[in-house]
Structures are given as structure tokens and as C-alpha cells.
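Asker: Model the following, please.
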Amino acid sequence: MLTAGLPAAPTRALGLAAFAAVCIALALAWLARTGAIPEAPPVIDAARMERHLANLAAAPRPIATRANAAARDYILNQLRGMGLDPGVQRATVSKATIRFGGGTHYTMGVVHNVVVRLPGSALERARRPALLLATHYDSGKTTLGAARAALPVAALLESARALHAKRAHANDIVLLFADGEDVGALGAQGFAEHHPWARDVGLALRFDSMGSGGPLLLLDASNAGGAVLGALPAAAPQVEGSALLAGLYRLLPDTPRIGPLGRLGAPSLLIANTGKRFDGERVLDTIERLDPALPAQLGAAMLGMARHYGDADLERGGHGPRAWFTVPGLGPVQHSAILCWTLAALSALMLVHGYRQVLAQARDTVAPLVQGFFGVALVLLATRMWLWERRGELAALTRDTGIDAALTVVIVGVCLFTAALYLLRRFVGAAPVFLGTMAWLLAGLLLALALAPGAAYVLAWPLAAALGAWTALPRLRSIAAKLLLLAAALLTSVLLLVPALEETWRAMAPHGLYLPSLAIAVLLAAFTSLFLLLTVGRVVAAAMLLACAGCLMLPTPAARPAPVETPTLAPDRLVYFKDMNSWRAYWLLPPDPLDDWSKRLFPDLAKPSIHVDVFGWHSPRQWFAVAPREDAIAYPEGYLLRKPRPKPVGTSGRRQVEFTLRSKNRAPHIELWAGGTEPLASTVNGRAISSKETIWSMSLYGMEDTLLRYTFDIKADEVLAVVVEERMPGLPVHLLPPGAPGKMPGTGMTVSSDVLRFY
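Answerer: Sure thing, here's the model as predicted:
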């Protein structure tokens, strides 16, 4: 009997198919169990970051103010909404700073850091060092702090959300939202000195900003070894920079620092963007000015570094300084600064060998070598004088937004420097000029190693390559081989010095600084002395003439100065000053032009002036008018407890005065300074503040209404005056005339002042 339809599959085929299906199912189950199938990586939610930015950057957030507390509450609520359990570390921190003009400034503040810990997935995570991700949420008094603080906080919040959702990191991750950064990194100091989690940190990653755009840079690396720096390109390919650029940025004012996090006993990295720099007070740091690509770039870099280092085997402890840079065509390179010392020693040996070799060939006469050494010194001195005479032109180049004019100056300068070396070669010979140039470069390398060993790579490698080529040159017979050797040595200089020249110009020129770029250009010109070793003078001369002619024939572009930016919402700089000594109040304003509304506050003044009776002879010029006195604003509450009379003039010894101070206004910021004499010693609440004679001043933050007891030791025959100013954001607006123009919220300042005198 026949069965209609398709023929049935063989029984053996069915068995094989079932067996294969079972094997596939088991394999998938095993892969899922072992995690071999990668899950989708966590991502940053850009829309939530924008909401964080809008909430945090709504007003300035100085330490100890209501806006600061509101920002802290916002961060806490966001973290709790993710299912995390954040805490607030309250710590009193103090520090001393030597002022540039003399004297010592003491700072004491109460900080409120937000800290939270994300547990790792490793079974032995309790024994593994933790990863620290740190930023700060406070801002200055006259800035909204969009990029400088709010953006890193927003990125850290969203990184916490992504990491907590996946929990794919082996190590514990500690998140630190520090307070008091703008007044001296007090929050980071409080965490490093007082928080128990600080002892668990195996790597600290700090995020900050120097501008509203630009690429992310590695601005500093403290105690970081090869394992940490070597993993950075894979963890965050967006992060660029070099040790040379990081060292130069440290010379600029208001540059972020690793600061107290470098004292954790673990490696620390500082990541920041530097494009679209702010003004001095960071008034331009607004959401509207923010580069649209920067939030996503920062979020991706932060999350990538958290995932990578969160799985790495971290180790506490410190490492010596390291060099990091990028070689075109090769990519990121990093090595210990000890290698630069090794290259310097090798270069010194090759230089001594070269001098001995030339001396032997010159029949024991040192005249050419001495002439070459000092001849190169004269060329360098002439270069310095030529650059000094054209400092006005160079300063004008820094105001040009393009790089064409600066590049033309570099090309012409290198050609002139090389021509001077060729002219010197006609009198003393090629070898003395080359060795003299290398000797001065070696001196520069030793200076760089002493001051900035991490940045010395920019000179160590080219110098070793040049002297290595000189040492190997006599062993080569063909001119082609010699040209190839010298070209390879010169290529080392070009690969390191040309990128360094470009990045230093782009980084420093906007600040009016051209000396670092000029120094690198002179180094690049000095390495052209390699051409002196071969009889290719005609070729070099022709190339220099063509380069100079090409620069001169190019059309001169019109100067493109950077546009002057004005803030969309300027801070209110008006001050309400209530003075205990005169029992009066005043309106104060910096010496800027008055608008129509401000003229109503200062109707009787034609120009700003110095008001000696209230502020003394050394006070600045300012607009000044008597204001109604607001009795709801209290004066500083100071009581003199010990006030021994001064002894006759010429009497030796010391006397101790004592007083208490309390702020009934609960002022977030109090300034004190001593006048009349320099205290020999001082204490606050029994704690020694100073122990030697110095110009004394102090800032207090977040003391609220705490009673402070001060003692000062002064010379027996001198008098002391302690000026106290309680500074509070905002103004008594009910005393102002109506129609005030719109200003940045939270700005304007109220000051309550008194002077405690000890006669």
C-alpha cells in the first residue's frame, strides 16, 4: 500500500537534528552562564544629562550658600532615585597658602561632599582596591558653572545610572561629588584626609573643565605607572594630550589640579577639556556657550574609563613621573621619566666621545671646538635678541585666530638660524658647530629633567637620535646611506617637535604666551645642524630659499582677532556695605560705566573715587553712595576677652590678645585680616593657625553661627586691628529703586563689616 504525500525523513536524520539542537541549546546556556556572550554596553542618556545641566546651572553655587545646598539635594535625590544609598560627608578643613605678594592666607571651611559606593561583582571585591570617580558641584560667585562643574556632575550621575544598571565592573566604584573646589579644593582635601573610603582607592579619576568645548586632555598624572597610562587609549580614545602640554597648562592661572587626591597613596589622573576658554571670572561659562558635542564626549569617556578601570587589577602606591605623548603614525606612547635620564646619560657619553674623536683628528688643538661651542652660543644669543626686538609682532600673532602667520614666522626663523650655522661652519668647520649645538641642547635637556622630567621627552629622544647618527656616520661609506641615517635622525626631531610646536601654540597663544612655542621652534632649528655633517650645502640653501620665497609670496591674510564675547546675563556687581565703624550703609560698584538705572544710585558722582574715611588710602577706586541702613542685617558679633595694654615703644617681648567671633547672619563667607602689625602666632578654638611672624589673613566658609575664639600673639609695643567682613550673596532689593536690569541670579553681595582694635 502506498502512502500519498512527501516521503518521511529517515530516522537517523531526525536523531542527528535533535542531537544538534540539544548541543546548541547547551552551548547557549553555558555561554550565557559564563558571560561569553557580551551584553549591550551601558550608554549615557543625553536627554537626562541636559536636564541635569539645566537644574544645576540655574544659578551660581558657592560653598555654604542656599544654591549650593539645593545642588547637593538635587544630586542626592537623583542618586536615591537610581536605588543607590548616597551619604553626605561633613568635614571641617583648613589649609595655609603663601601669597605671591607676601604673607600667609589661611582658609577654613565646612564642606559637604556627596559620596556613594557602587559594589563590584568580584567575589574578592572587599580585598580589591576601589576606583574613585571625582568631580565637584560648587561654582564661583559670578559664574553659572555650566562646563566647569555642572557638566561633569551630569556625566557622573548618568555614568552612575549606567554602571548601577549593569553592575558589570569587578571593583567597587566610589563616586565623589566634592564641595568647596572653587575656594581651594577643600572638599577633595576633606575626602582625602577624613573619609574612611580614601584608604581603599586604587585609582582616582578626576574630571573638570577649562572651557566650553574642545577635546578632552589628560592634564595631569600623579603616581601613575605604565599599567594605568598604557590602558588609557583603550579605555578612552577621546582623551588626548601630552606631558609637555600638561606641564605648560600648570603654569596658567585657574587651571584644574589633581590637588589633594594626589595624596591618596594611589595613582590619580585629571581629565579636562580646554577649548573655548572662559574669561577670568568664568562669567561666560553658560549652557548656551557649551559645545553641543562636549556632553556626549565627556559622558562616553567617563563611562569608558569607569568600565575599563573598574575591571582592572588596581594597585595602591605611587610611581615616579612619566612621559606621555602621541607620535604621528605610531599613536600614543608612554614611558618612565627615568628613560629620559638614561637617554641624557647616553647622549652625554656620545657627546664626550665625539669631542674626543674630533680632538684627536685636530692634533690636540681645542681652538675649533671652543670656537664652535661659543659660536653657537652667539647664534643663540642673536636669536634671542632678534626675537626680543620683535616681541610686539609676536604678541600680535597670539591675537590672531589663524596659524598661517605664525607658521610663516617659524619657517623663516628656522631658515635664518640654519643659515647662521652654515656661516659659522665656514670659519670653524662642521664638526665643532654640530657638537657645540648638541652641547647646548644637552644643557637644555638637563634643565628640563630638573624642572619637568615628564616633559623632557621632547628633547631627549631627538638629541639621542642626532648624536647616535653622528657616532654611526663614520662607519658608513656611501652618501646614500649617510643621507638615510641623517634623515632618520632628523625625522625623530620632526615627529616630536612639530606636534609639540603646534599644540603649544594652540594652547598658549590664546593667553598671549608665545615663549614655549618659540623655545620649541629654536630646538627644531638647532637640530637642522645635522645638515652640516654632509656637503649638501647647496641643496639646503636652495631648499631654504624656496621656503622663504614661498612664505613671502603667500598673500598676507588679514588679522583675525578673536571676537570679544559678552555674556547673555552679566552678574550683578553691586555691593551693599554695612559698616559698624561709621554706623552707616553704602552702595558700592566697581569703576565700570554706569547705565541709566545705576546713575540713580550714584547721582552726585562724575567718576569713581577713593573713599579714605571708610576704606583707607589703599582702597580701589569705585562708585560710592550712602544707602539706607537695614537693621535686619546684623553686624559681626565680636567680643574682646583679653586686651592687655601695649608697652612703651622699644619694649621687647610679646602680649596676647583674645576675642570671640560669631555671625548672627550665618554668613557663608567671612574674611578677616590683621592690620597695624604682623601677628607672631595665632590660634582658633585652641588650634594653632600660625607660629611665626607673617602678614595674616583668613577666609572662613560655612561656619554658620559657630562661636570662634581667636588669640593673637603680637609684639608688646605694637597695636593690632582685625578687620571682619561677613559676605553674603544677594542684596536688600527692597532698598533699591525699581526698574533694575536683569542680572545673573544669585549675584550681588551684602557685606557686614567691623574692626576690632587692640590698643
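Asker: CA atoms for contacts and neighbours, from now on please.
Answerer: OK.
Asker: Okay, now stretch 470-477: how far is its last residue from its first?
Answerer: Separation of the first and last residues of stretch 470-477 by Cα to Cα, to the nearest Å is 14 Å.
Asker: How about stretch 448-457?
Answerer: With Cα to Cα applied, stretch 448-457 spans 9 Å between its terminal residues.
Asker: Run through who's touching it.
Answerer: Applying Cα atoms under 8 Å, 6 or more residues apart in numbering, the contact partners of stretch 448-457 are 243-244, 247, 321-324, 336-337, 340-341, 445.
Asker: now do 7 Å
Answerer: The contact list for stretch 448-457, computed with Cα atoms under 7 Å, 6 or more residues apart in numbering, reads 243-244, 321-323, 337, 340, 445.
Asker: and those residues, which of them are in helices?
Answerer: Of those, the ones assigned to helices by DSSP state H are 243-244, 337, 340, 445.
Asker: Need those in TSV (columns: neighbour count and distance to Asp85).
Answerer: Output for the ones in helices among the contacts of stretch 448-457, formatted as TSV (neighbours: other Cα atoms under 10 Å; distance: Cα to Cα, whole Å):
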residue	neighbour count	distance to Asp85
Ala243	25	38
Leu244	22	41
Ala337	21	42
Cys340	26	47
Leu445	25	52
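Asker: the strands in the stretch 551-700 of the chain, which residues?
Answerer: For the stretch 551-700 of the chain, the strands defined by DSSP state E, counting those that start in this stretch occupy 575-579, 584-589, 623-627, 637-642, 654-662, 669-675, 681-684, 687-690, 696-701.
Asker: Give me the distance between the last one and the centre of its chain.
Answerer: If I follow you right, that is strand 696-701. Relative to its parent chain, strand 696-701 has a centroid offset of 24 Å by Cα atoms, centre = their mean, to the nearest Å.
Asker: Could you list every helix and strand in contact with that strand?
Answerer: Packing contacts for strand 696-701, counted by 3 or more Cα pairs under 7 Å, 6 or more residues apart in numbering; DSSP states H and E, involve strand 104-118, strand 669-675.
Asker: Go through the ones you listed and pick out the most buried.
Answerer: Comparing those by mean neighbour count (mean count of other Cα atoms under 10 Å), strand 104-118 comes out on top with a mean of 22.
Asker: neighbouring contacts of it?
Answerer: By Cα under 7 Å, 6+ apart, strand 104-118 touches 85-99, 164, 172-180, 186-187, 694-703.
Asker: quick one, that strand and strand 669-675 angle?
Answerer: Taking axes from the mean of the first three to the mean of the last three Cα atoms, to 10 degrees, one finds strand 104-118 and strand 669-675 inclined to each other by 160 degrees.
Asker: one more to line up against the first:
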Amino acid sequence: MKSFISKLLVLVTLGVLVWVSFYTLMPDAEEFSEENPLGFSIERANEHVKKISEKPHSIGTKAHSEVRNYIVQQLQQMGLQVQTQKGYTLNSEGVFTVPENIITKIPGSDPSVKNDLMVMTHYDSAVHSSFGASDAGSGVATILETIRVFLKEEIPHRNNIIICFTDAEEIGLNGANLFVEEHPWAQNIGLVLNFEARGSGGPSNTILETNAGNSKLIKAFSKANSEYPMATSLMYSVYKKLPNDTDATILREQKDIPSFFFAFIDDHYDYHTANDTFKNLDQNSLAHQASYLTALMPYFANANLTELKSENESVYFNFPGLGMLYYSYAFIIPLLVIAWLLFIAISIYAIRKKTFTAFSLVKNIVWFIVILFVAAIVVYFGYQFIYRQYPEYADNLNGFTSNGHYYILAFVAITLAIVFLFYRAIYSGKELERSVPAPLFVWLLINTVVAIAFKGAAYFIWPVFFGLFNYYLIIRKNRPNLWVLLFFSIPAVFLFAPLIQFFPVGLGLKMLVISSVFSVLLLGLLMPIFIHHKKIHWLGVLCLIIASVSLLMAHNDAEFSNENQKPNSLLYLLDVDQEEAWWLTYDEYLDEFTSEYFTDETEVAEDVIFHSKYNSAFTQQSKAEVKPIAEAVMLMEEDTTFQKNERDKFTLKIAPQRKINRMEIFADQQVNFFNFKVNGKTAPSAEKNVFYQNRKTEKLLTYYAIDRDTLRLDFELKKGEQFELKVYEASNDLLENKNFTIIPRTENMMPKPFVLNDAIITKQILTIKAD
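Answerer: Reported below is the predicted structural model:
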């Protein structure tokens, strides 16, 4: 009985350690209440978030100007001199607009060249319906409140501190591009601290942006002593392979300025949606952002920022209670070699003790790999099966449903059940000890691959070292102390348990298979504890019960409700030239809002793909009544004085006759334009790769309109070119326009994010011929 209680307590403690591995990632919001020693008031920060997120405020809207005025007023009330920077920008993807940045400076006592600290976030919300509380109202509030405390406490600082609230981040980082290209302060920046969000909750990840090595940056970050650092070289390596850029990316690419950016990514189903509201913002996530800036701004405002660049790379990771740990890439191979030698030595010792034979060692390794693949296959196809049972999930473009955490728990539990039941079928009694080296061997193989191809994950070797200690104890003693085994398992739990949730949260539920793989690998390192439970299959049964309950909870939350709203879309397209009109939608499945306009048999003729995060295409189209919608006035001029024999030069002016939010221009992708300018602006180019040449699609230009400004295109064409230029104008006022009577959405619906929505679109075609 005593032995049973001890084993049970160890399992309970293991569960507590898993909980601690998540709980210690970010602070409690109460630590940043009005009375906290730092002076940062989360209550004051919340007032900013509430004000900023009263309405959707994407670029070009009235609310966007109101948010800008509010931020300017708050800075001026602190005694700062504020300037706004407005101008045309054309990015490398062919997105053109007129952003208006908000910029101020806190002068340092002894500023020097290339040593200004820049703190930034963006103040525009995602088009068209996001309230922008998290993305990035939380960043604006964090910066405003930190500045207030910084100035009130008169914290001494040598470096200038530039505060920049960029505009047009959501449509293509245009505000950051404007600042880098045209503002003189961009020439003297040594480091950027950038605050972002990709959801409405969860811990805030620290990511580095640098063209050089990271060693000095991460050393400085560690010295700044942020209380809740969440930073790993794994995330640094993953981020570099993903296409998700931030404003800081522009400063790195164009000015070689390194940066840290901080972003929380959980509750991803709120990202860019109408549910990105203050009510849904996790207060602990906001506090986590505050914990970074309140520690880093005073430190880097007094540091020599010109010394942060390095050719060397470091492996780094955070560990509860120890903070940031880091070491040079030069140690990766030596540590791996030592681990392999230890594994081989302990295995030889075990064979000599006749704990197992070389053949049984190989057999157990094969079995573990089989278990790994079986679990991964079951989870992959299991989620595909689940996904097909709920066709409404197809309209969730975020890739993470509101019941997604139940699916993570369910499929992790299924994975654990597979492992426990396989172990019970393969091994019995004393034979369980023979299973211990197999996961270690697989982990060493993984670390070998990591050391060659993905060095940022090289800190994976440390739980393996502690696993080797447990391996030795089991071989050395018949019954090693369970608490000692548990102690040596702590690094594996703290480093790997959060990763099991991170990948499907950050990359979508399609990545549940990675959670499954990490679960098997983690359980393999914990097997020295579980082999002492002879009836290990009962743990598998318990996991199946947990999985069943989780799937049931996910099912109960799958239906759309006021909290879990169905995203849908409706657009009206008027073909001016053909005098025809159409209803369009991006929805895979119709609902009460859209079914009045479409049937399941409707075919899509309009195959244009407007600018959107996921390049979404229309799914339904049906005839509509022609309405009196004002089309653009277009004027084409050919420069007859142009002297190049092989080309002709043109100027096209497009003047909107109504208030539009966006203009999209398309041309035959075989047509190459030369010296393409938009209102006098050219796009930054990487060597000869520019957006208007060698296009993979017909998309030429996206213009996010401001104040009905006329669009002027200057370009050259090869003689003999003839093609149709398609011009689409869109206004996000379908639900308010007096020409239409659209029944409002019910409370269990919301506008579909990431795509053009609730819009009135006009289509015009202009034939261009270069003689």
C-alpha cells in the first residue's frame, strides 16, 4: 500500500510539474495593478486598449483617424513633442497606400551615433472588421503606459528613445517602410523593440530579427533581466523559415537594424476577427508585454547599442527559476558527442550486466520508432476525420477553432494511450526496463540531425543528458528512488511540455501531428518513472477516457453561437462594361445570411483573387440586380516624346467617384511593365525581382485608398503589347449603402476575416496597346 501511494504521489507531482511548466511562462496581471513597485498600471493600460478598440480602425476609416488623434493627445499630455509622418509608400508586393505614422523622441543625456533605441508597434487594425484590441491595441497601451512611468520616475538614460506607432502594418508594413525610407531618425537607430499579437491570449514569445549572429543580442537580453522571459533559439529558427514578417523586418532588411519583437499567439481564433475586442484580451498576456518593456527599455536606453552585432550564433532557452540560458553554437557538436559516448557506455554496461542484449536493444528501438509512427498516423488521419465531420470548420481561415484546445488535449491523450497500450502489449513486468534506452537513442538521432540542419533546437540535448542519468540509475539499481527519477525528468517536462501545445496553437490544428510526436518523445524520456507501474495499460485506459471527454467537449462547442461565431462573407460586384451585377462569397457553406443570395449549384465565373492573407478565391456567385454605383474615371495618356525605340511610355490616371477602401488592378501575367511608378513612387526591389515583372498571377497592384486620392500609374511597355487592364474598386459599405437592403447578421455570425468583405465592387476594363 505504501508503494502504491508513493507511485501515485509521483504521478500527481508529475502532473503538477506539467502545470507549472505552463503557469510560469507569464506573469499574473495582478502583479501590474495600480500598487505594483514598477509603477506600471495595468488599469491605465486597459483604458487605452478600451479607447483604441471602440471601433474597427483599419487604414482609411474615420475611426482610424480618431485612434491616431487619441495617441497623439496621450503623448502630448506627457509633455512630448509629437510629429506625424504621412506619405505615399509602395511595397515590394505591389501594395500602395498613404500611411500616417506617429513619432516622438525622449532625448537621452548623452546620445551617440547609431545608438538610438526605437520602441514601436502599429495602431491600425486589420481590415475590415477587427477591433484591434490585441493586434495591436495591447502594444500601443503597453508603450503608452511604460512611457508614462518612465517619464514620471525620471529614469536616467543616455540614449535617445524614439517612439513610433506605425500605420498600415496590416496591409503590407507600409508605415514602417515610409519611416525607413524617408524619416531622418531612421539613420541613427541601434535597436528596435517591437510589440505585436497574433491572437488574444497566451504567453508572449520573444523573437530576434538580425542579419548577423544572435550571441550579443541574447546576452544583452539576458542581462536586462526580464522577469518572465520566453525566448528560445528554436522559435528564432522557426520564425526565420516562415513568411510572417513584422514592421521590424523592414528595419532589418533596409537598414540592418536588429530588433526584438514580442507577440502572444494563443486564442488564435480571435486573430483579425470582430472578436479581437477588449473583452477577449487576456490580461496576463498584456502584463507579459509590460514585463518585457519595463525591463528592457531602461536597460537598452543606457546600453551601447552599436556593440550588439556579432558573427556568432548562440543556442538559448528560458528555464523556470533560472531565466535565460545560452551558449555558443561551438558547443553543439561536443555536447552531442559526449551524449552519444555516455549512451554507448551505459548500454555496454547494461549488456554486460545482462539487463538486455544488443539484439533486444535494437528490437526495442525499432518498437519505439513504430509506436512513434503509429501515433503520428492515428493523430493525422484522426484529425482529418474529425475535420470532415464538421464542415463548418472550412470557413475558419485562422486554422484554429474556438474549441481547438479540446482537440489538442484529446489527441495528446490519444497519443499517450497508444504508447501505454503498446508498451503493455510488448513488455511485461521486468521487461519494461529494456524499453528505457530506445527513446534516448531516438532523441540522440534527432539531436544529430538538429546539430547539422536546425541548430536553434540544439538545447534539446539537455533533457537527454538527464535522461541518461535516469538510464544509468535503472541499470545500476534494481529499484531506484522514484523521486530521484522524477527530479531528473524535470528538464524534459519544462522544456518540452509547452511545445506540445505551441505548434498547433501557433501554426494551426493541422500541426497536431507535431504535438503527437513531441508527446511520444517526451513520454519516452519519462518512461523510467512509468516502468514501475506494472499495470501501465490502465494509464492508457485513463488517457482514452480523457480523450473521449475532450472530444465530447469539443463537439458541444463546435456549433456556432454568440461566443463561437460563424464567419461569413457577402460582396456585390458590378461589371460596368457589361452592365451586369453579381453576388459573391468566400464561404464554403451557406448560412442564413448568405443562402438568400446563393444556391449550392451556383458556379463561380469571376476567378479574380484579391489581396488577402491566404490568397482566397470566391466560392459562390449568382446574378444580382444592377444598382447605380459610381465607377472610376480613367484617363490614359501616351508620351509621344518618349525616345526609346523598343518601348512606349504611358500615364494612366484613375479617379474614384465614390469613397472606396481599396482598388485592385490586374493585367495579363505575360505582360512585363518597365519603370513602373505609382503616384511617383517606385517599389523597393531585390536585384531585378520587382512585383510588376515576371508575375505568377494577373495581380498587378493593390491600392488602399485614402481621401479619394487619384491614382496615377506611369509605366513603359514593349512595342506591340496589347492587353486588358482590369480595375476593381471596392468599398466596405454594402450593409449601410442605401441602394441595398441587407438583413444584418445574427449574433452567432461575424464578417469573415482576411478577405475583402461586406463590399460593393465595380469592375472596369481598359484595353491598352503599345503601337
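Asker: re earlier: right, so the strands of the stretch 551-700 of the first structure: which one is the most enclosed?
Answerer: Mean neighbour counts for the strands of the stretch 551-700 of the first structure (mean count of other Cα under 10 Å) peak at strand 575-579, with a mean of 24.
Asker: what's the mean deviation for that one versus the second structure?
Answerer: Compared with the second structure after fitting, strand 575-579 of the first structure has a mean deviation of 3.7 Å; criterion: mean Cα distance after the TM-score superposition for the first structure.
Asker: Name the surrounding residues that touch that strand.
Answerer: For strand 575-579 of the first structure, contacts defined as Cα under 7 Å, 6+ apart pick out 584-589, 731, 748-754.
Asker: try 6 Å
Answerer: Residues external to strand 575-579 of the first structure that are found in contact with it (Cα atoms under 6 Å, 6 or more residues apart in numbering): 585-588, 748-753.
Asker: Then stretch 516-526 of the second structure?
Answerer: With contact meaning Cα under 6 Å, 6+ apart, stretch 516-526 of the second structure is reached by 376, 412, 415, 439, 467, 500.
Asker: so what's the second one up against?
Answerer: Shown here is Val412 of the second structure, whose contacts under the criterion Cα under 6 Å, 6+ apart are Ser516.
Asker: Likewise for the first one?
Answerer: Contact partners of Ala376 of the second structure, counting by Cα under 6 Å, 6+ apart, are 513, 516.
Asker: a strand runs through it, doesn't it?
Answerer: No: using DSSP: H, G, I helix; E, B strand; the rest coil, the assignment for Ala376 of the second structure is helix, not a strand.
Asker: ok, Val315 of the second structure touching Ala330?
Answerer: No: using Cα atoms under 6 Å, Val315 of the second structure is not in contact with Ala330, being 9.6 Å away.
Asker: So for the two, which sits in the more crowded spot?
Answerer: Higher neighbour count among Val315 of the second structure and Ala330: Val315, with 24 against 12, using other Cα atoms under 10 Å.
Asker: quick one, what contacts the more buried one?
Answerer: Counting by Cα under 6 Å, 6+ apart, Val315 of the second structure makes contact with 233, 326-327, 456.
Asker: Alignment lookup: Gly190 of the first structure to the second structure.
Answerer: Counting by TM-score structural alignment, Gly190 of the first structure corresponds to Leu178 in the second structure.
Asker: coming back round to it: now list the buried members of the contacts of strand 104-118 of the first structure.
Answerer: 86, 88-94, 164, 172-180, 186-187, 694-703 (16 or more other Cα atoms under 10 Å).
Asker: List the ones among the residues you listed that fall in helices.
Answerer: Counted as lying in helices by DSSP H, out of these, are 164, 186-187.
Asker: What lines up with Ala667 of the second structure in the first structure?
Answerer: So Ala667 of the second structure corresponds to Ala674, using TM-score structural alignment.
Asker: Would you check how far apart that match and Ala634 of the first structure are?
Answerer: For Ala674 of the first structure relative to Ala634 of the first structure (Cα to Cα), the value is 22 Å.
Asker: repeat for Gly375 of the first structure
Answerer: Computed as Cα to Cα, the Gly375 of the first structure to Ala634 of the first structure distance reads 72 Å.
Asker: hmm, back to that, the contacts of stretch 516-526 of the second structure in helices, which ones?
Answerer: Secondary structure defined by DSSP H assigns 376, 412, 415, 439, 467, 500 of the contacts of stretch 516-526 of the second structure to helices.
Asker: quick one: contacts for the last one?
Answerer: Read that as Ile500 of the second structure. Residues in contact with Ile500 of the second structure, defined by Cα under 6 Å, 6+ apart, are 515, 518.
Asker: for the fourth one, same thing?
Answerer: Contacts here follow Cα under 6 Å, 6+ apart; on that basis Pro439 of the second structure touches Gly524.
Asker: separation between it and Gly201 of the second structure?
Answerer: Distance, Pro439 of the second structure to Gly201 of the second structure, using Cα to Cα: 34 Å.
Asker: Could you give me the buried positions within the strand or helix carrying Phe417 of the first structure?
Answerer: Counting by DSSP states H and E, the element that carries Phe417 of the first structure is helix 404-428. Neighbour-count burial for helix 404-428 of the first structure flags 405-406, 408-422, 424-425, 428 (criterion: 16+ other Cα under 10 Å).
Asker: what do you get for stretch 101-120 of the second structure?
Answerer: The neighbour-count check on stretch 101-120 of the second structure (16+ other Cα under 10 Å) flags 101-106, 108, 111, 114-120 as buried.
Asker: For that stretch, measure first residue to last.
Answerer: Terminal-residue distance, stretch 101-120 of the second structure (Cα to Cα): 11 Å.
Asker: Please name the nearest non-neighbouring residue to Val684 of the first structure.
Answerer: What sits nearest to Val684 of the first structure in space, not counting adjacent residues and going by Cα to Cα, 6 or more residues apart in numbering, is Tyr710, at 4.8 Å.
Asker: Now the one you found: which helix or strand?
Answerer: For Tyr710 of the first structure, the enclosing helix or strand under DSSP H and E is strand 708-715.
Asker: In the second structure, which residues correspond to the helix or strand just after that strand?
Answerer: Downstream of strand 708-715 of the first structure, the first helix or strand assigned by DSSP H and E is strand 720-729. Mapped onto the second structure using TM-score structural alignment, strand 720-729 of the first structure covers residues 723-732.
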